[in-house]
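**Student:** This is the structure alone, sequence omitted:
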C-alpha cells in the first residue's frame, strides 16, 4: 500500500480544518468590519458613485465570500505534504492582513486614496494567493475567483469615491473649499 492516508482520513482532515478556518475567517472579517463603517457622518457626506449598491449587500456578499475563503484555506491547509502548501499559507496570511486593513484605512482614517492603495495590494496579493492555492488544490483557487471579482469591483468603487470626493480624502469634509456642481 503506497497511500499515506485514505480518502476518509483526507476528508476528515479537511473537515477539521474547515471547522477551524471558516469560523476564523468569518470572525476576523467581522472584527475588521468593526473598525469603521458606512454609518459615520464622514461617509454619509460623501457623494456616492452610481455603481454603489445598497449597504445591506456588503454584509451579505462578504459573509458568503468569507465562508468560501475559509473553505479554500481549509483545502490548502489540509493538503499535508503538498508542494507549495507552506508558501501558499504564508502569502495568504499577508494577503488577508491587507484585506482586513482596508476598513480601518478607508473608514477609520478616512483615507480614500489610502483605501485605494490597500485594495490594489489586496488584488495583487490575491492573484498570488489564487495561483499558489491553485497549485496545491485547484478547487481552492476556483473558490477564490468570486472573491477576486468582488475585490476588483471594490477597487473600481473606491476609485469612483475618490473621483467624486477629492476634497474628502483624509477626512476633510469641512474647510475653505466648497464644491458646487452645476
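**Tutor:** Looks like it arrived, so ask away. Fair warning: this is a prediction, and the values are worked out from it, not measured in the lab.
**Student:** contacts and neighbour counts: CA atoms only from here.
**Tutor:** Noted.
**Student:** after the lengthiest helix in the chain comes which helix or strand?
**Tutor:** In the chain, taking DSSP state H as the definition, the longest helix is helix 7-33. The first helix or strand that comes after helix 7-33 along the chain, using DSSP states H and E, is helix 41-45.
**Student:** buried stuff in the longest helix of the chain?
**Tutor:** By 16 or more other C-alpha atoms under 10 Å, the buried positions in helix 7-33 come out as 13-15, 17-18, 21-22, 25-26, 28-30, 32-33.
**Student:** which other residues reach whichever helix or strand residue 59 is part of?
**Tutor:** For residue 59, the element it lies in under DSSP H and E is helix 56-77. The contact list for helix 56-77, computed with C-alpha atoms under 8 Å, 6 or more residues apart in numbering, reads 14-15, 17-18, 21-26, 29, 85, 88-89, 133, 136-137, 139-141, 143-144, 146-147.
**Student:** Quick check: next helix or strand after that helix?
**Tutor:** Past helix 56-77, the next helix or strand by DSSP H and E is helix 85-103.
**Student:** okay, now the one to match up with it:
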C-alpha cells in the first residue's frame, strides 16, 4: 500500500477535526448571538449595513473556507516550525473570533468589541501570511475572511458611534 493511500483516512479525519473546531467556534459565537437578530434590528444602522439575514450564510461560507485552509496547512507532509506557528495563529484567531460575539451581542460593549475586532484582524492577517508561506492556496482561502472582518470592523465602529447608549 502506498503512503498516499494509507494516509487518506487520516487526512479525512484531519479535515473533520478542523471543520469541527471551526463549527465549535461558530457555535460559541452563536450562543452569544442568540438575540442578535432583534438586537441588530433595534440598532441605528448606517445605510450601507447589510440586512441581518446576510450574516449567517456569509459566516458559514467563511468558516468552511477557514477549515479547508487549516486542513491544507495541517496536511503538508513535513512538520515544521512554520506550519506549527501558522496553525497556532489559526487557533488564536478562532478564540478572538468567538470572543467578539460575546463582547458585541451578549455584553453590548461596542468599544471593547471594536478594539477586539482590530486584534482579530491582525491575527487573521498574520495567519493568512503564515498560511501563504506554508501552502499558498490556504492563505488565499483566508482572503475573503480578512475582507469580511475589515468590513465588520468598520460596521462595528459605526454601530458603536451611532448607538452610544446601547453599546456603551
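**Tutor:** Everything's here; your move. Bear in mind the structure is a predicted one, so any value in this text is a computation, not a measurement.
**Student:** how close does the aligned residue in the second structure for residue 63 of the first structure get to residue 18 of the second structure?
**Tutor:** Aligning on TM-score structural alignment places residue 63 of the first structure opposite residue 60 in the second structure. According to C-alpha to C-alpha, to the nearest Å, residue 60 of the second structure stands 14 Å off from residue 18 of the second structure.
**Student:** Let's check: the centremost residue of the second structure is which one?
**Tutor:** residue 97 (5.1 Å; C-alpha atoms, centre = their mean).
**Student:** Spit out the contact partners of that residue.
**Tutor:** Listed by C-alpha under 8 Å, 6+ apart, the contact partners of residue 97 of the second structure are 25, 29, 117, 120.
**Student:** of the residues you listed, which stay in contact in the first structure?
**Tutor:** Mapped onto the first structure and checked by both residues aligned by TM-score structural alignment, their matches' C-alpha atoms under 8 Å, these keep the contacts 117, 120.
**Student:** Tell me the one of the contacts of residue 97 of the second structure nearest residue 50 of the second structure?
**Tutor:** Of all the contacts of residue 97 of the second structure, residue 117 has the smallest distance to residue 50 of the second structure: 18.0 Å, by C-alpha to C-alpha.
**Student:** so what corresponds to the closest one in the first structure?
**Tutor:** By TM-score structural alignment, residue 117 of the second structure lines up with residue 119.
**Student:** Without its sequence neighbours, what residue ends up closest to that match?
**Tutor:** residue 155 (5.7 Å; C-alpha to C-alpha, 6 or more residues apart in numbering).
**Student:** what helix or strand does the aligned partner of that neighbour in the second structure sit in?
**Tutor:** For residue 155 of the first structure, the aligned residue in the second structure is residue 153 (criterion: TM-score structural alignment). Using DSSP H and E, the element containing residue 153 of the second structure is helix 143-162.
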